[in-house]
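A.B. asks: Pasting the sequence and the predicted coordinates here, then a few questions.
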Amino acid sequence: MAAALCALAFLFPPPAHAERVRDLGQFQGVRTNQLTGYGVVVGLPGSGDDNLEYLTQAMKGVSGRMGLTLPPGIAPGLKNAAAVIVTADLPAFAKPGQRIDVTVSTIGKAKSLRGGALVMTPLYGADGQIYAMAQGNLAVGGLDASGKDGSKVTVNIPTVGRIADGGSVERAVATGFDSGETLRWNLFEADFLTAARVRDAINRRIPGLASVEDGVTLALHLPADADARANTMAMIEMIEVSPAETPARVIVNSRTGTVVINSAVRLSPAAISHGKLTVRIDENPTVVQPAPLSRGKTAVEQNSTVTTDEEKRSVALFKGGASLARVVDALNMLGVTPSDLVAILEALKQAGALKAEMVVI
């Protein structure tokens, strides 16, 4: 019975893993947008910036908005304030009045933002327009403390804080969702086979709806009505597609020695022998004394011992089309370290036996 089940499993292999369309790509224009602003954090307990020129000008600008004009030539004490950069992500379809989270980071010599409050700061998009306003009390996860003798302790990063719902959206970003007859959908990674499979899966639901423009983009001919268009997009996102197998890649992290080999890597016939040769030189100098009543001088006689030790390793033979599991088992049998593994993979690549792209990060 078991043999029959194994035969059936061989004849009818399990289907390829399917992914939802929403996990393979996204609709063009339906994305987040980055916002940035320059502001001032006040209320710090003496952990702010020094009298920096850009912070002085920022404080004068804040005071001017409040109707207070500082006397010319007088720089305010700024130890209780810090110049900061404020960043935020504006979600797709965000409407005026909605709240977003903001991150506040120092740009000067401020030691900590703990206990500070961000003064109202405009947040700009890439086009130079104001899309949100940020203000509020900071939540800082770091801690900084120092003693009079110069000792100092820092926990996490006290110069970066976050304000939950600290930004208010003032302008919506046009996404192109409700304009034009054609809406484009883009793959996260270019692949002609995956794009064709997504097109076929969509057209099986609604014939003629999708067409491939290139290895990344599909053109979708959606209805003009916003409600019908949204329903069609929701249906498309939940369609399951079996993506194409990823290209064969070997990823090498040169800083940590990490090596990652994906399942698409195959080897042509090759034999690998990896050994380790150790050369050891021991120096045992001997002091030679002259004979009594002689005019000789004390000397040092060099005595060197050179030994070699070569580990004997077996030879691993790979047949054509060896899989990842076979490669890993054979290299483990050779007892290679991560650095040795990189050298072996590079040699296989040069020999033409490794059919994969090597990426060094």
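C.D. replies: Right, received. Where do you want to start?
A.B. asks: CA only for contacts and neighbour counts going forward, please
C.D. replies: OK.
A.B. asks: Helices along the chain, start to end?
C.D. replies: 2-11, 21-24, 53-65, 192-205, 226-237, 324-334, 338-351 (DSSP state H).
A.B. asks: State the number of residues packed around A353.
C.D. replies: A353 has 19 neighbouring residues, counting by other CA atoms under 10 Å.
A.B. asks: Now do the strands in the stretch 151-300 of the chain.
C.D. replies: Counting by DSSP state E, counting those that start in this stretch, the stretch 151-300 of the chain has strands at residues 152-155, 160-169, 182-187, 210-212, 217-221, 240-241, 249-252, 259-261, 270-273, 276-283, 286-288, 299-301.
A.B. asks: Which one of those strands lies nearest to G352?
C.D. replies: G352 lies closest, by CA to CA, to one member of the strands of the stretch 151-300 of the chain: strand 270-273, at 9.4 Å.
A.B. asks: List of residues touching the closest one?
C.D. replies: Residues outside strand 270-273 that contact it (CA atoms under 8 Å, 6 or more residues apart in numbering): 313-320, 344, 348, 353.
A.B. asks: which parts of that strand are buried?
C.D. replies: Within strand 270-273, the residues scored as buried using 16 or more other CA atoms under 10 Å are 270, 272.
A.B. asks: Could you do stretch 17-29 as well?
C.D. replies: Result for stretch 17-29 [16+ other CA under 10 Å]: buried residues 20-22, 24-29.
A.B. asks: about what we covered before: next, format the strands of the stretch 151-300 of the chain as a markdown table and append distance to V104.
C.D. replies: Converted to a markdown table, the strands of the stretch 151-300 of the chain look like this (distance: least, CA to CA, whole Å):
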| stretch | distance to V104 |
| --- | --- |
| strand 152-155 | 18 |
| strand 160-169 | 5 |
| strand 182-187 | 32 |
| strand 210-212 | 42 |
| strand 217-221 | 36 |
| strand 240-241 | 40 |
| strand 249-252 | 35 |
| strand 259-261 | 36 |
| strand 270-273 | 54 |
| strand 276-283 | 53 |
| strand 286-288 | 68 |
| strand 299-301 | 67 |
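A.B. asks: try this one next to it:
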Amino acid sequence: MLGRLLLSAILILGAGPGLAEVRIKDIVQFEGVRPNQLIGYGLVVGLNGTGDSMRNSPFTRSSVEGMLERLGVGNLSDEDISTANAAAVMVTAELPAFGRPGMTIDVVVSSLGDASSLHGGTLLVTPLVGADNKIYAVSQGPLAVGGFAAEGAKASVTSGVPTVARIENGATIEREIEFELGSLTTIRLALRNPDFTTASRIAEAINTAPVAAHARMLDPTTVELSFDAKAGIAETIAKLENLTVEPDSPARVVVDSKTGTIVIGADVRIDEVAISQGGLTVSVSEGAAVSQPEPFSIGETVVVPRTEIGVETKDSGFAVMGGQVSLRELVDGLNAIGVGAREIISILQAIKAAGALHADLEVI
């Protein structure tokens, strides 16, 4: 039954009449239009005894000392800084493409020391730097923690990850990436799934559309756009990114052996093969019998182990599939011999080994 349901799902996923047309913006990335990763080191305060222990986290103690010195509080000993209400954290964020100063972005705050929870904490001012070590944003604010942790004398419970938190709109952009889109005369489109046919169709769709740009396929990953001198690049991109094309891809069968999930592409073809799926099932059951001596005799009661073994042979016969079998015929044939998901994986691997499967078989 499981095999039939799974194969029905496969039929729905891959047996349609070809791939649907999609927008160019959904299958390519425009050169320069991309986010950039930011990172910073900060301090969270206001924790209710769930922060870093100063003995085991010397970097937290140094951060607290440095913060207090900048605020005019100095000459503190190690005994004076014994709080468990602070935690050292790493702050990460993504600077979006064309992010302008004054815009806000979300940040993720992750504990660096041995804090048990960041619940109720507040992140102090934390500069966020890029790969060039320049400050692009500054973050600060109260944390929103999804998990929780509770601990008693003899038991504890933890749900989620209480040492990771988010701050919605928690960082303000202070610097923008220097990229002038309007000064470009050419721009490249990078396909998310490289393919010669798809790249050619994208170039053809752009060249036949009423836009002030010319497209040229450079390789299966890249299509180069050339703009007219007087054309507005941003306006032209807005028009061409909504053009639709029918993407192409190699025939592929993806198998997840851990869960028994199988996805078969619509272009998969199989040469004429005969498939037989059978197996031997051996069942072993253990029991015990009690042996007692005859009345008025000398003897002991003995427990005697008892083992029962049953053997069941299953033979589904052969299912013959004609030359160049389509996905629908493959599904119908496997359904006909009543195989399950695990058996289908073995059958597909055997067909591939026999050279009859004209597709990439990817096992994950």
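C.D. replies: Here it is on my side, so go on. All figures in this text were calculated on a predicted structure; none of them were measured in a lab.
A.B. asks: Fetch the TM-score of the aligned pair.
C.D. replies: Superposed pair, TM-score by TM-score structural alignment, normalised by the length of the first structure: 0.85. Supporting alignment: 345 aligned residues with a CA RMSD of 2.9 Å.
A.B. asks: Trace stretch 119-133 of the second structure over to the first structure and give me the residue numbers.
C.D. replies: Residues 114-128 of the first structure are the counterpart of stretch 119-133 of the second structure, counting by TM-score structural alignment.
A.B. asks: so how far does the matching stretch reach from one end to the other?
C.D. replies: End-to-end distance of stretch 114-128 of the first structure: 30 Å, with CA to CA, to the nearest Å as the criterion.
A.B. asks: what sits against the alignment partner in the first structure of V145 of the second structure?
C.D. replies: Mapped onto the first structure by TM-score structural alignment, V145 of the second structure lines up with V140. V140 of the first structure sits next to 113-114, 158-162 when contact means CA under 8 Å, 6+ apart.
A.B. asks: Which one (most neighbours) among the residues you listed?
C.D. replies: When these are compared by neighbour count (other CA under 10 Å), L113 ends up highest, at 34 neighbours.
A.B. asks: Next up, the contacts around G42 of the second structure.
C.D. replies: Residues near G42 of the second structure by CA under 8 Å, 6+ apart: 88-91, 123-126.
A.B. asks: swap that for E189 of the first structure, sorry
C.D. replies: Counting by CA under 8 Å, 6+ apart, E189 of the first structure has contacts V216.
A.B. asks: Show me what it lines up with in the second structure.
C.D. replies: Using TM-score structural alignment, E189 of the first structure pairs with N193 in the second structure.
A.B. asks: what's around the equivalent of A92 of the first structure over in the second structure, how many residues?
C.D. replies: Using TM-score structural alignment, the equivalent of A92 of the first structure in the second structure is A97. Here the count is done by other CA under 10 Å, and A97 of the second structure has 14 residues near it.
A.B. asks: so A97 of the second structure makes contact with F30?
C.D. replies: No - contact between A97 of the second structure and F30 fails when scored by CA atoms under 8 Å: they sit 10.8 Å apart.
A.B. asks: In contact with the residue nearest to L345 of the first structure when sequence neighbours are not counted, which residues?
C.D. replies: Of all residues not flanking L345 of the first structure in the chain, L354 sits nearest, at 7.4 Å (CA to CA, 6 or more residues apart in numbering). Taking CA under 8 Å, 6+ apart, we find L354 of the first structure in contact with 265-268, 345, 348.
A.B. asks: Look up how far R326 of the first structure lies from L354 of the first structure.
C.D. replies: In terms of CA to CA, L354 of the first structure sits 13 Å off from R326 of the first structure.
A.B. asks: Which residues are in contact with the aligned residue in the second structure for D165 of the first structure?
C.D. replies: Taking TM-score structural alignment, the alignment pairs D165 of the first structure with N169 from the second structure. Going by CA under 8 Å, 6+ apart, N169 of the second structure touches 104-107.
A.B. asks: For N169 of the second structure, give its distance to F59 of the second structure.
C.D. replies: Distance check for N169 of the second structure against F59 of the second structure: by CA to CA, it reads 27 Å.
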